[in-house]
Structure formats: structure tokens, C-alpha cells
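Asker: coordinates only, no sequence provided:
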């Protein structure tokens, strides 16, 4: 379980997302000045994806932890009541 979680987290963390910042900005400026906006919109969507992905992963882990602790607490309470 720990190995799978480590693999998933490792794949979700963008390692080199800052490497092309200057090139992307220059390309977007050139395309927007030429009248093409679809590339700028795509880049904005990519930035939003990179921005929200870590938050979604963290909230999902918190939700799963909460649900797991709630079910184990319920099972523990039922065992106490029966025994």
C-alpha cells in the first residue's frame, strides 16, 4: 500500500514545471500579438490544472482518512457494545 501511494504521489508532483516559463511567455506574447488566443487559453488552463491538482490530492487524502477513521471508530464501538 505504501509503495503504491508513493508511486502515485511521485507521479502527481510536477518536478520541472518552471523550466519553460520564459519560452512559454515569449511564445504567448507572439501568438497574442498575431491575433491567436487559443494557445493563451490552453496555457491558462494548464496553469490552473497545475495549481489545483495538489489541493485536490490533499483534500482527497483527508477525506479518505476521515472516512477510514469514522468506520474504524464505528466498528470499535460495535465491538464494545457486543462484548
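Answerer: Sure thing, it's come through. Note that the coordinates shown come from a computational prediction; the quantities given were computed from them, not determined experimentally.

Asker: contacts and neighbour counts: CA atoms only from here.
Answerer: Fine.

Asker: who touches the residue sitting nearest the centre point of the chain in this structure?
Answerer: When Cα atoms, centre = their mean is applied to the chain, the residue found nearest the centroid is residue 53 (2.0 Å). Counting by Cα atoms under 8 Å, 6 or more residues apart in numbering, residue 53 touches residue 12.

Asker: ok, and here's another one to check against it:
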């Protein structure tokens, strides 16, 4: 049980990383201010998150179909 908790914490508590390739970084570092560089980083992280969200939704839907509401039905006969 402790290993599962540590594993979940490992994936949920992440260190902020720069999501940028070397070519994009070189092109954007020459600009003053860095506003465009931050926008590029945010866009890359946003695009990276979409597949994980879709897989999570698909997994939840499959879970609900397999282990859905299995309440005993009441027959009034």
C-alpha cells in the first residue's frame, strides 16, 4: 500500500520543466522580455496534456461500463 502511495505522489508532484526544443529555445531567447517564450512553453504543455486527458476519459468510461452501477433490482411481484 505504501508503494502505491509513493508512486501516486511521484506522478502527481512534478517539477516544473521547460517544454521546449533546442531550436525553439534558441529562436526565442534572442527576444527581449521573454513573453513569447513563456507563451510557447504554455502552448506546448497544453498540447501535451490533451492526449492524457482523452486517455483518462476513455479509461473512466471503460471502468464505468465494466463496473457500473450494479444495484440489485427490486421486483414487486
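Answerer: Ah, there it is. Just so it is clear, the structure is predicted and the values come from calculations on it, not from any experiment.

Asker: ok so, going back, where's the equivalent of the residue nearest to the centre of structure 1 over in structure 2, which helix or strand?
Answerer: Alignment note: residue 53 of structure 1 maps to residue 50 in structure 2; criterion TM-score structural alignment. Element membership for residue 50 of structure 2 (DSSP states H and E) is helix 35-67.

Asker: where's residue 37 of structure 2 relative to residue 46 of structure 2, distance?
Answerer: In this view, residue 37 of structure 2 and residue 46 of structure 2 are 14 Å apart by Cα to Cα, to the nearest Å.

Asker: between these two, who's got more neighbours?
Answerer: Neighbours were tallied for residue 37 of structure 2 and for residue 46 using other Cα atoms under 10 Å; the higher tally belongs to residue 37 (19 against 11).
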